[in-house]
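**Student:** Provide a 3D model corresponding to the input given below.
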Amino acid sequence: MSAEPGTVRPGGRTARVRAAVLRAAGDVLAEQGFAHLDLADVARRAEVGKTTVYRRWGSVTGLVADLLDDMAEQSLPRAETGSVREDLRANAHLVQRTLADARQGALFRAVIAAATCDARTAESLRRFYEVRVAEWAPCVERGVERGELPVGTDAATVVRAVSAPLYYALLTTGTAPEPADADRAADAALAAARAEAYVVG
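**Tutor:** From the prediction side, this is the model:
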């Protein structure tokens, strides 16, 4: 059974082609949005053969899926400060910097918009966030082990609660969050967690 286009992880020259194509796709998304993402244009920007792009990714949604997978793989690892408060603040600041970045912020807005009307993009976006939440959840789990948070606290929910206000502000105001917004988001999630708002079971 052959793999779905955009799911095979290549090496060597093929890896360089993939990197160039994904970079070009990200540029188009950031500059023009999902509606203007075209495989032929991406191939031209990446300076690779159009046939190569069509054969490997097959469709715009296949390309976006691979782009999100790559972004998840390349994202920075979690912080391990020994304090759940500082770990959550580090997570919030990573999200804030990403959304405030001219290219990355525009790229995320484009992908989120596309996910509202395209099922495969929506699934790829969910997978991206599953990877990122799983990366940071151990910070909360360590906080529970150290007695900083109640036993039974749902780690994934706390991590989502940290970033949710930052995304909401960006999407509803069009203004990128500031570092102070990141601190407030982390502290609010921590206060709710300490008040057992995220205890399950």
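**Student:** going forward, measure contacts between C-alpha atoms and count neighbours the same way
**Tutor:** Will do.
**Student:** helix/strand/coil for A191?
**Tutor:** Assigned with DSSP: H, G, I helix; E, B strand; the rest coil, A191 falls in the helix class.
**Student:** what is the neighbour count of it?
**Tutor:** Look at A191: counted by other C-alpha atoms under 10 Å, it has 14 neighbours.
**Student:** in the chain, spot the helix with the most residues.
**Tutor:** helix 119-145 (DSSP state H).
**Student:** pull out the buried positions in the helix or strand following it.
**Tutor:** Using DSSP states H and E, the helix or strand that follows helix 119-145 towards the C-terminus is helix 155-173. The neighbour-count check on helix 155-173 (16 or more other C-alpha atoms under 10 Å) flags 155-163, 165-167, 170 as buried.
**Student:** now the second one, please; I'll put the structures next to each other:
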Amino acid sequence: MNDSIEDRPAPPPGSTRPGGRTARTRAAVRDAVLTGLSEHGYPALTVEYVAEHSGVHKTTLYRRWGSVEGLLADALDLASEDAWTPPDTGSLSGDLRALAREVVDAFGDPAAGAAPIAFVGAAFQSPRAATALHSFCTERFRRCEVVVTRAVARGEAPRDTDAGAVVRAVSAPLFLRLFVTREPIDGALADQAARAVLAGVEAGAFAPA
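**Tutor:** Model prediction:
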């Protein structure tokens, strides 16, 4: 296993990220964390497992990330740096539907959803994971707000519509089923959520009273 990478701590959220070998090592560690979460869940994830599956010596993992919590938090932080952008279908109705469908695609399939569901579960057990998940979701929702900004410009939504509230409302009923009532979700439920939020936007429910 390779233990010759730079032994400095993983950079804090929001800082400039290193490239080259350090970036590749960080990506390999992230992939091992995701695999471990998918296969065993957060309670059974260990530094030894990540070392074996990433090719990075466990001494280096402890030195740079400190613990499983640190590995998990950095994996979420790395995920927030991707180039994902929200859909742009040309209408608020289409954008909301596409956003809701993305939740179903990410969480609805047991195999594909195992790792993200484990991330959410870990946030209930680890304060550091909870902080990282909060940062990840905040960034995702911030990116999504543009669908409302575009809708306002097209005259599809009141000018003072709360964009953050709208994009959160689309996924809220789906996450309720996933993590509270433990019910399945599908495309029909995604479309229903989108229609309900669209009706609320058009009625001014997301604008100040």
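**Student:** quick one: which of the buried residues of helix 155-173 of structure 1 is nearest to V64 of structure 1?
**Tutor:** Nearest to V64 of structure 1 among those, counting by C-alpha to C-alpha, is Y167 at 19.7 Å.
**Student:** aligned to the closest one, what sits in structure 2?
**Tutor:** Using TM-score structural alignment, the partner of Y167 of structure 1 in structure 2 is F175.
**Student:** what do you get for P77 of structure 1?
**Tutor:** Match for P77 of structure 1 (TM-score structural alignment): T85.
**Student:** same check on T157 of structure 1?
**Tutor:** Matched by TM-score structural alignment, T157 of structure 1 corresponds to A165 in structure 2.
**Student:** and what of D118 of structure 1?
**Tutor:** D118 of structure 1 maps onto S126 of structure 2 when the alignment is built from TM-score structural alignment.
**Student:** could you pull out the helices for structure 2?
**Tutor:** Secondary structure of structure 2 (DSSP H): helices at 20-40, 47-54, 58-65, 68-79, 92-107, 110-123, 127-144, 146-154, 163-179, 187-202.
**Student:** can you list the buried residues in stretch 54-72 of structure 2?
**Tutor:** Buried-residue list, stretch 54-72 of structure 2, by 16+ other C-alpha under 10 Å: 54, 56-58, 60-62, 64-65, 68-72.
**Student:** where's L71 of structure 2 relative to L34 of structure 2, distance?
**Tutor:** Separation of L71 of structure 2 from L34 of structure 2 (C-alpha to C-alpha, to the nearest Å): 10 Å.
**Student:** tell me the contacts of G187 of structure 2?
**Tutor:** Contacts were defined as C-alpha atoms under 8 Å, 6 or more residues apart in numbering; by that measure G187 of structure 2 touches R101, V104.
**Student:** let me fix that: P116 of structure 2
**Tutor:** Going by C-alpha under 8 Å, 6+ apart, P116 of structure 2 touches A106, F107.
**Student:** so how far is C139 of structure 1 from the corresponding residue of structure 1 for it?
**Tutor:** For P116 of structure 2, the aligned position in structure 1 is occupied by F108, per TM-score structural alignment. For F108 of structure 1, the distance to C139 of structure 1 equals 25 Å [C-alpha to C-alpha].
**Student:** could you do P77 of structure 1 as well?
**Tutor:** If you measure P77 of structure 1 against C139 of structure 1 using C-alpha to C-alpha, the figure is 11 Å.
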